[in-house]
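In: Let me see the structure of the following:
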Amino acid sequence: MEEKADIIAFSTYIWNLEYVTKISKIIKLIDPSIEIIYGGPEVSYDGEDFLINNSGDYVIEGEGEETFREFIKRKMGIIEENNIKGLYEKKNGNITYGGKRPLMDMSKLIFPYEADEDLENKIVYFEGSRGCPFNCKYCLSSTIHGVRFLDTERVKEELQFLIKKNIKLIKFVDRTFNCNSRFSMEIWEFLSSVNTTATFHFEISADILKKEEIELLAKAPKGRFQFEVGVQTTNDEVLKNINRNVNFSDIKEKIEELQSIKNIKQHLDLIAGLPGEDYESFKRSFNDVYSIKPEEVQLGFLKLLKGAPMTEEADKWGMVYSPYPPYEILKTDMISYERMTELKSLEAMVDKYYNSQKFTNIINYFEKKFENPFEFFNALAMFYKEKGYFKRNLSSVEYYKVFIEFNEEVIKCHYEDELLLKEIVKFDYMSFNKKKWLPMFLNRSISKKDDKKLKEYIKINYNRDKNYHGEAYEIDIIKYIACGEFHKSKSYVLYDEEDWNKIKDITEEFKSN
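Out: Alright, predicted model coming up:
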């Protein structure tokens, strides 16, 4: 309101629609003369109904760049076009529509970032193409046919501009980046060769990766690329139900090929609530994806978006979903609401403990105690719920302590297993936390005399150009981490205080000193 605007324009998405509609109503109450125009996916498929039921004057349907430009030109008196294609208008309570606008020429897109913008160490988004060759029923991209690309030379020029800004992460918003092999290979080759510390994120379809693409990616610097792969389900019948004509075996083969080159972080997506998938099938899907051991496993929940074909089939599959954004599935004819909430809790455990990569050795220890990974994470989620941990914020220390409690109250193992677990927890804790002190449940297993001796040894032999820290373990921790062998034998590990992940086993040299 301080801007004294004549027109206010909102882009609407599932995450902001409720805020936008409320704000718009308040704006009109304050000053009815201010015109409001909406665009974005949340108004593109019911523009007329939206204007009838909400405060505001205009809705842009679909791609907004050209429609919005013409709208502004008309307001400025540059053009006198009454019916602007892609625009809904409310006049005296009546809605008029300018008709469908053809998909725009990608070469006319304006690069959104400016020369004087400070983008250092930020995450920016980049668009190299629009559209998707696939027709997944839950996705809005399935309603627009064909894929359009920017010219590759322009893409490289714009990426070079961003690289010079010292950006931390550049996320391509392309729906399926590798749907055109010539385009993807040219961009990947360029990004593999440039001098940058930036990471580039792509959504890809793994099953269509070609041999020459994988060979090219194998030459990329480690950490240069990260891929998000929409597996969604490993049940081939369910894949057919959502119009994905692919088999999980084909997806898995390419994911494992990418994994073998060891330089690309992979994020694999699953969706709960898909048509025809029951609880047991989803459990198998989770275990199938988890067995690949990607860097991240994302559990999502089906959203029945406005305009997506899946919405029309909701009754067929007994789908009940929230009428409010983000329109998330509540239950289906095969998964009850209670089961769905259990999966929500399991998702939280996977995200916190697996995806953070801070509890790897602890998780490996517990997995062996359960029939499969799903059962472990589900048991951990139920333990969290029972203890009330979902209802409060845990400290970074408490996230580790949970495993000690879980072991005592759920696993109920004998003394040696308890000792082993505490040492594993200490090892993972030491890798990601400052180590000048340890929490009480991870007391240092070393006498004051030996601790003083260890510090003197490190000071004499190592503390020259940087500081080091020595830690004692009740077991041969390095051997256990490396190959899973449990030896109850005192060991000593040297940590670099500038990089706590840099460790050295100094057991033999210290003992012989």
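In: rest of the way, CA atoms for contacts and neighbours
Out: Fine.
In: distance between the ends of stretch 228-244?
Out: 17 Å (CA to CA, to the nearest Å).
In: Would you mark the buried spots in it?
Out: For stretch 228-244, a neighbour-count test (16 or more other CA atoms under 10 Å) marks 228-235, 237-239, 241-244 as buried.
In: The residues you listed in helices, which ones?
Out: The members of the buried residues of stretch 228-244 that map onto helices under DSSP state H are 237-239, 241.
In: which one of the residues you listed sits closest to Ser33?
Out: Proximity of those to Ser33 (CA to CA) peaks at Asn241, which lies at 48.8 Å.
In: just to revisit the earlier point, ok, of the buried residues of stretch 228-244, which one's closest to Ala5?
Out: Glu228 (40.5 Å).
In: just checking, what packs against the lengthiest helix in the chain?
Out: In the chain, with assignment by DSSP H, the single longest helix is helix 415-432. Under the contact definition 3 or more CA pairs under 8 Å, 6 or more residues apart in numbering; DSSP states H and E, helix 415-432 sits against helix 360-367, helix 396-406, helix 477-483, strand 499-505.
In: go with 10 Å
Out: helix 360-367, helix 396-406, strand 468-473, helix 477-483, strand 491-496, strand 499-505 (3 or more CA pairs under 10 Å, 6 or more residues apart in numbering; DSSP states H and E).
In: Give me the buried stretch members for the longest one, please.
Out: Residues of helix 396-406 classed as buried: 399-404, 406 (neighbour count, 16+ other CA under 10 Å).
In: Kindly report the same for stretch 62-73.
Out: So stretch 62-73, judged by 16+ other CA under 10 Å, has buried residues 62-64, 66-68, 70-71.
In: can I assume Gly146 is in contact with Arg175?
Out: No: using CA atoms under 10 Å, Gly146 is not in contact with Arg175, being 11.8 Å away.
In: who has more neighbours, those two?
Out: Arg175 (21 against 13; other CA atoms under 10 Å).
In: Could you grab the helix/strand/coil label for the more buried one?
Out: coil (DSSP: H, G, I helix; E, B strand; the rest coil).
In: Sequence B follows; please return its structure for comparison with A:
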Amino acid sequence: MKLLWLDLNSSYAHSSLALPALHAQLANHASITWEVVSATINENCGMVVNNIYHQQPDIIAATVWLFNHEQLLHIVSRAKALLPHCTIILGGPEFLGDNEAFLRKNPFVNCVFRGEGEAAFPLWLDAWNRPNAWNNITGLCYLDNINQYQDNGLARVLDFDQLASPEESPFFNWSKPFVQLETTRGCFNTCAFCVSGGEKPIRTINMTTVRRRLTEIHRQGIKNVRVLDRTFNYDNKRAKELLSLFLEFSPDICFHLEIHPALISEELKQELVKTPHGLLHLEAGIQSLREEVLVQSRRMGKLSKALEGLQFLCSLSQMETHADLIAGLPLYRLSEIFEDIHILAAYGADEIQLESLKLLPGTEMRRRAEELGIQYSPLPPYEVLQTREITVDELQTARYLSRLLDGFYNTPTWRGVTRSCLLKDSTFLTALLAHLVELGLIDQPLSMEKRGLILYEFCKTHYPDFQSAVSIAWIEAGMSLKKLPAERVKTKRQLPPDTWQVLYGEYKETLRLCFLPTDGEKGYWFGFESEEQTIKPVFKATNR
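Out: Predicted coordinates:
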């Protein structure tokens, strides 16, 4: 029997764990021949179908999620037309809700899995060509031979720590910029918008196994590990143990973690303070800085504790801390989103990620959408279109604001000056957003240089007090001194003043100096290595 796995991702930088996770459990199924067709959602559909057709599989299997859903159905529907004998089985987060309507609308799909497949999928493979035996396979949903919908509930792998690890499969992809590591499964939290909300019990892998897997990841030369645990610090004792383990792989590996700032114990804080630079990259779950919004969303943890924890995390210069907000949550207004961005910027969050709420299948918020006054797209990615508190136009503004944050605040080159400007003037953020929308640039891909030019011209016209700050950011980014943001920079035969305050670097007479005046004879000096032709300054001083 030949099984073809359709590995369809949003880009080649990403890779699903589903294939190696399932394949690793099937080492004893020698009768199965595995083939893989890998593609991205941007590739020509016909070419992918052609690759599938020439494999002549008996089974086509794939994981479906909101961003590959549409393209994947186009592919498998065509494959089924060419290979009518082929059995198509799909799984993934798209099937955590009621699957009857999907199966009736897409009759080319034979069955779908709801939940975790490592234990149930091998059982289905033993009965793949005997649909009358499918009724005992937990998690399987299908239409039987009299077209009646059969729903076998939700599959959970209770002996999670006994599973063979995905890295043991030859299909584990070591060529990506990062790998994913799941050390726990389930979530203690009850967030109504999340597919893992209330997913219990929480199951863990012991530290010996985690160390063994990380040792192999390190041996393969991987530099970034994304830990898939929904909340890294749901158990502070375990979090401390994991941190200690991660330190064994420093400085070679950087670990990306999701952390709940409201649940950081004093003991864990002490451990985090001691971590070396570059070991951790933290995603701090915030969603909103409004207590009533968090209560309505059934997110656990006091807001006051979350803000205290976030302020602590942002104070740690040796790690990056990203905070997220979700537009479209019930009771959350656009004006409050702008205010929350200012608060997060004041805390010093390294990134502020503003996403639009998506009502995913199987979530409480999707089931209660009408009650909560939420209108949303019935098709992937199921984005919220309007709520009682935020209009269609305001949600569009929030999407534009997300683009602005990604282009300016979340980009290291422009982060410092953007943060400084929006904190010094409460009108700056809304004015810059209106400017970008008016120019028709808010949805356009912009180079780093183009963003600097836009920011400089905007400040020169509307916020002249910020003009020098943009010029400084431009110079320190190594941008051309012949372009507009450097128009006031003096480059010829610059000599140091009698006294100056060195801000970084060490002055040497061999440095090529340039001077940015900010107030008459006062301003900033930047030194460049002449011999090495470095584009960024290695020295900065001021006599302000």
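In: care to give me the TM-score?
Out: Laid over one another, the chains give 0.84 as their TM-score (TM-score structural alignment, normalised by the length of the first structure), with 474 aligned residues with a CA RMSD of 2.9 Å.
In: if we can go back for a sec, next, the angle from the longest helix of the first structure to strand 491-496.
Out: Taking axes from the mean of the first three to the mean of the last three CA atoms, to 10 degrees, one finds helix 415-432 of the first structure and strand 491-496 inclined to each other by 10 degrees.
In: following helix 415-432 of the first structure, which helix or strand shows up next?
Out: On the C-terminal side of helix 415-432 of the first structure, the nearest following helix or strand under DSSP states H and E is helix 448-461.
In: and that following helix, what does it pack onto?
Out: strand 468-473, strand 491-496, helix 507-511.
In: for these, which one sits closest to Lys453 of the first structure?
Out: Closest among those, using CA to CA: helix 507-511, at 9.4 Å.
In: Adding distance to Leu169 of the first structure, write the buried residues of helix 396-406 of the first structure out as TSV.
Out: Below are the buried residues of helix 396-406 of the first structure laid out as TSV (distance: CA to CA, whole Å):
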residue	distance to Leu169 of the first structure
Tyr399	28
Tyr400	29
Lys401	33
Val402	33
Phe403	33
Ile404	36
Phe406	37
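In: Please name the nearest non-neighbouring residue to Leu22 of the second structure.
Out: Glu118 (5.3 Å; CA to CA, 6 or more residues apart in numbering).
In: thought the one you found was touching Gly139?
Out: No: the criterion here is CA under 10 Å, and Glu118 of the second structure misses it with Gly139 at 11.2 Å.
In: what touches both of these two?
Out: Common neighbours of Glu118 of the second structure and Gly139 (criterion: CA atoms under 10 Å, 6 or more residues apart in numbering): 155-156.
In: Which residue of the second structure sits opposite Lys4 of the first structure in the alignment?
Out: Residue pairing (TM-score structural alignment): Lys4 of the first structure is matched to Gln56 of the second structure.
In: before we move on, the earlier item: what is in contact with Gly146 and Arg175 of the first structure at once?
Out: By CA under 10 Å, 6+ apart, Gly146 of the first structure and Arg175 have these common neighbours: 130-134.
In: Now rank those by neighbours and give me the top one.
Out: Cys132 (22 neighbours).
In: Just give the nearest non-adjacent residue to the counterpart of that one in the second structure, would you?
Out: Counting by TM-score structural alignment, Cys132 of the first structure corresponds to Cys187 in the second structure. What sits nearest to Cys187 of the second structure in space, not counting adjacent residues and going by CA to CA, 6+ apart, is Glu199, at 5.3 Å.
In: of the shared contacts of Gly146 and Arg175 of the first structure, closest to Glu498 of the first structure?
Out: Arg130 (43.9 Å).
In: what residues are up against the closest one?
Out: Arg130 of the first structure sits next to 103, 106, 141, 144, 146-150, 173-177 when contact means CA under 10 Å, 6+ apart.
In: Which of those residues are buried? Put it as a PyMOL command.
Out: To isolate the buried subset of the contacts of Arg130 of the first structure in PyMOL, counting by 16+ other CA under 10 Å, use the following:
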select buried, resi 141+147+148+149+150+173+174+175+176+177
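In: Among the contacts of Arg130 of the first structure, which one sits closest to Trp500 of the first structure?
Out: Proximity of the contacts of Arg130 of the first structure to Trp500 of the first structure (CA to CA) peaks at Val173, which lies at 34.7 Å.
In: what sits against the closest one?
Out: Counting by CA under 10 Å, 6+ apart, Val173 of the first structure makes contact with 125-130, 201-203.
In: Now compare the residues you listed and name the two farthest from each other.
Out: Arg130 and His201 (16.1 Å).
In: Which residue in the second structure aligns with Phe200 of the first structure?
Out: Per TM-score structural alignment, Phe200 of the first structure is aligned with Phe255.
In: The host helix or strand of that match packs against which elements?
Out: Assigned by DSSP H and E, Phe255 of the second structure belongs to strand 254-259. In terms of contacts (3+ CA pairs under 10 Å, 6+ apart), strand 254-259 of the second structure is packed against strand 179-181, strand 224-227, helix 236-247, strand 280-287, helix 303-314, strand 320-327.
In: Point out the other helices and strands that the second one packs with.
Out: So the one you mean is strand 224-227 of the second structure. Looks like strand 224-227 of the second structure contacts strand 179-181, helix 207-219, strand 254-259, strand 280-287 (3+ CA pairs under 10 Å, 6+ apart).
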